[in-house]
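Chemist: kindly generate the corresponding structure for this input.
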Amino acid sequence: MDASPSQLRIGLFVTCLVDLMRPSVGFAAVKLLEDAGCIVEAPVQTCCGQPAYNSGDRGTSKDLAMRMIETFKDFDYVVAPSGSCAGTIRKHYPELFEDDPNWRTKADALASKTYELTSFLVDVLGVTQVDAAFDGTVTYHDSCSSLRELHVKKQPRKLLASVKGLTLVEMTDSDVCCGFGGTFAVKYSDISGAIVDAKARNVDATHAPTLLAGDLGCLMNMAGKLSRDGKPIAVRHVAEVLAGMTDEPAIGLAKDVGRK
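Modeler: Below is the predicted model of the structure:
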C-alpha cells in the first residue's frame, strides 16, 4: 500500500484479555500508532475465536471469524497488541474457510492486512525509535505465536533499544514456551506448571527487575508464577514501556516494585 501513515485508517483489535484484564495495553497501542501518524479506531468487536479454535470447536470459530471479517473489512490494516490473536487471524482464518470460496477470499483479505503491534510499527511503518524513557533493566520473553507464526523477534527489541534509560538483558531460552498456550494450561496443568517453573527461573537469573512480552496471556501466566514464588519482578506488556505509559501497577503485583 502506497498511503502514508497519516492516511492509514487502522482498526485496533483490542483482544479479550486486554479489554477485560489490562486496558492500559490498548491505550498504549493507540498512542504508539497515533504517534506514528495513523488514524486509529477501535470498533465494537468480539473474540477472534482462538479459544474455540484451539479446543477444536470449528463451528464457533467460524461464527466469530465471520463477525471479525465483517467488522474490520473496511480498515486499511488491523493491528493487535497480541501475537496469538494476530496469528489466529493471519494463519488460521483462511484454514477455517478452505471449503467456502466466498468466505475464504474474505478471510485471506483480512489475514493479509493483520499485524502484531511491534511488527506493524517496524515492518510496515518503518518506525525505528519511540519517544519514551524507562529507567531500568528489563528482560524479554518471546511468545510462541508471535515468534513462530508471525516471526516477531527483532521488532520489539529494535524499538526497546530506542527507549531512553532502558537496558535489555536476554534470558536463557527466551524463545521457549512459558507454559500458557491458552487452553493448554487448563488441559495439561501439570506440564504447564513445569514449563512456567523453568521460565520463572530463567527470568529470575537475569536479575532484571522487569519482565516484558507482547502477549497478555503469557504475561499473566508468568506474573502469577513469579508472584507465587515471592519474586518482586514487575511484569509488563512491551507496549506500555514503548509508549511511556508505566503508571499502571505491574501485572500480578499490588504495586509496581522491582529489585532493590
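Chemist: all contacts plus neighbour counts: C-alpha atoms, from now on.
Modeler: OK.
Chemist: for the stretch 151-260 of the chain, what spans make up the helices?
Modeler: 154-160, 184-187, 189-205, 216-228, 238-242 (DSSP state H, counting those that start in this stretch).
Chemist: single out the most deeply packed of those helices.
Modeler: helix 238-242 (a mean of 25; mean count of other C-alpha atoms under 10 Å).
Chemist: here is a second sequence; please produce its structure as well for comparison:
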Amino acid sequence: MRVALMVTCLNDALFPGTGKAVVSLLRRLGVDVEFPQAQTCCGQPMVNTGYLDEAVPVVRTFVEAFEGYDAVVTPSGSCAGSVRHQHRLVASRSRDQALGRAVAQLTPRVHELSEFLLDVLEVEDVGASFPHTVTYHPTCHSLRMTGVGDRPTRLLRAVRGLDLVDLPLATECCGFGGTFSVKNPDVSVAMGTDKVRHVVETGAEVLVAGDNSCLMHLGGLLDRQRSGVRVMHLAEVLAAQEAVP
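Modeler: Prediction:
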C-alpha cells in the first residue's frame, strides 16, 4: 500500500514536529509513508472566505500531488474535511470534468490520522506510552465535518500510562475558526477563554487535539494565563514512548 503524508501548510510552517511524529508513528507500525514534495495548501482558507474560483488551481495541484497513492493521511480533521467536502464543490464550479473525476476518485482515500489508524490499519494500541494526565478537545471540523467520533479517545485510552480525563462541554468550539479569529478577535478570545477554563478545571497536564490550529489558539491562552497546561497534537502523544513508572 502506497501511503502519502498530507502534512498541511500550518504544520509545515509552524509545527513540523507533528509531521515528524506521524512519520515516526506510521513507520513503527510498518507503514513506509511518503511525502510528495508538490503538495501545498488544501485550499480551505480560500473556500471559507468565498474565493472558490481562486481555489481551483490549488485543488488541481492537490490532485496532481497525491494521485497514484492508495491512501493519504493527514494530522488534521479540518484539512481532511476540506478535501472530502469542499474539493468536489470547487471542481464542480470549475466545470472541468476531468478535475471532477480526479477529485471524486481521490477524496475517498484521504484519511484523518485517527481514521487511518483504526479504519485502514485496524490498530487501536499503537505501542505508545505517555505517563501523564491528558484531556482531549474534539475540534469542530474533526467532529462535525470529518466525523472522527470517538476514534481519538479510543487511541488515547490504549496509550500506556496515560490518564484520560473528560473535558467539560467538550464539543463547544474553541473560538479559533481560522479566518473567524481574524475577523472577530474579541469573540474568538472570549470563546477560547471559556474553553481553557474548562481545560484547567480538569487538572490535566496536557491538552490534546487533532488540529494544531485549535491548539495554537488555546495554547496561547493557556500560556498567557500561566496555567502550566501544555498542548500536544494527538500524533505526538501516539508517537511517544516515554518510560512508565
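Chemist: in TSV, list the helices of the stretch 151-260 of the first structure along with distance to Leu110 of the first structure.
Modeler: Shown next, in TSV, are those (distance: least, C-alpha to C-alpha, whole Å):
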stretch	distance to Leu110 of the first structure
helix 154-160	22
helix 184-187	27
helix 189-205	32
helix 216-228	23
helix 238-242	23
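Chemist: out of the ones you listed, nearest to Asp74 of the first structure?
Modeler: Using C-alpha to C-alpha as the measure, helix 238-242 is the one of those that comes nearest Asp74 of the first structure, at 25.2 Å.
Chemist: which residues in the second structure does that closest one align to?
Modeler: Mapped onto the second structure using TM-score structural alignment, helix 238-242 of the first structure spans residues 234-238.
Chemist: how about Asp131 of the first structure, what's its match in the second structure?
Modeler: In the second structure, Asp131 of the first structure lands on Gly127 (TM-score structural alignment).
Chemist: cool, Leu117 of the first structure as well?
Modeler: Leu117 of the first structure maps onto Leu113 in the second structure, by TM-score structural alignment.
Chemist: do Gly87 of the first structure as well
Modeler: Going residue by residue (TM-score structural alignment), Gly87 of the first structure aligns to Gly81.
Chemist: what do you get for Gly193 of the first structure?
Modeler: Checking TM-score structural alignment: Gly193 of the first structure goes with Val189.
Chemist: name the nearest residue to its match, ignoring sequence neighbours.
Modeler: Distance criterion C-alpha to C-alpha, 6 or more residues apart in numbering; nearest residue to Val189 of the second structure, sequence neighbours excluded, is Gly175 at 6.7 Å.
Chemist: same deal with Trp103 of the first structure?
Modeler: Phe97 (6.0 Å).
Chemist: that neighbour and Phe72 of the first structure: what is the separation?
Modeler: Shown here: Phe97 of the first structure relative to Phe72 of the first structure, a distance of 17 Å by C-alpha to C-alpha, to the nearest Å.
Chemist: picking up where we left off before, number of nearby residues for the nearest residue to the match of Asp131 of the first structure once chain neighbours are set aside?
Modeler: Excluding its sequence neighbours, the residue lying closest to Gly127 of the second structure (C-alpha to C-alpha, 6+ apart) is Val159, at 7.0 Å. Val159 of the second structure: 24 surrounding residues under other C-alpha atoms under 10 Å.
Chemist: all strands of the second structure, in order?
Modeler: 3-5, 33-34, 71-74, 110-112, 133-136, 163-165, 206-209, 230-233 (DSSP state E).
Chemist: export the ones you listed to JSON lines and tack on mean neighbour count?
Modeler: Below are the strands of the second structure laid out as JSON lines (neighbours: other C-alpha atoms under 10 Å):
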{"stretch": "strand 3-5", "mean neighbour count": "22"}
{"stretch": "strand 33-34", "mean neighbour count": "16"}
{"stretch": "strand 71-74", "mean neighbour count": "24"}
{"stretch": "strand 110-112", "mean neighbour count": "25"}
{"stretch": "strand 133-136", "mean neighbour count": "23"}
{"stretch": "strand 163-165", "mean neighbour count": "16"}
{"stretch": "strand 206-209", "mean neighbour count": "24"}
{"stretch": "strand 230-233", "mean neighbour count": "21"}
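Chemist: among those strands, which comes closest to His85 of the second structure?
Modeler: Across those, closest to His85 of the second structure is strand 110-112 (C-alpha to C-alpha), at 11.0 Å.
Chemist: for that closest one, which helices and strands make contact with it?
Modeler: Other helices and strands packing on strand 110-112 of the second structure, by 3 or more C-alpha pairs under 8 Å, 6 or more residues apart in numbering; DSSP states H and E, are strand 71-74, helix 77-81.
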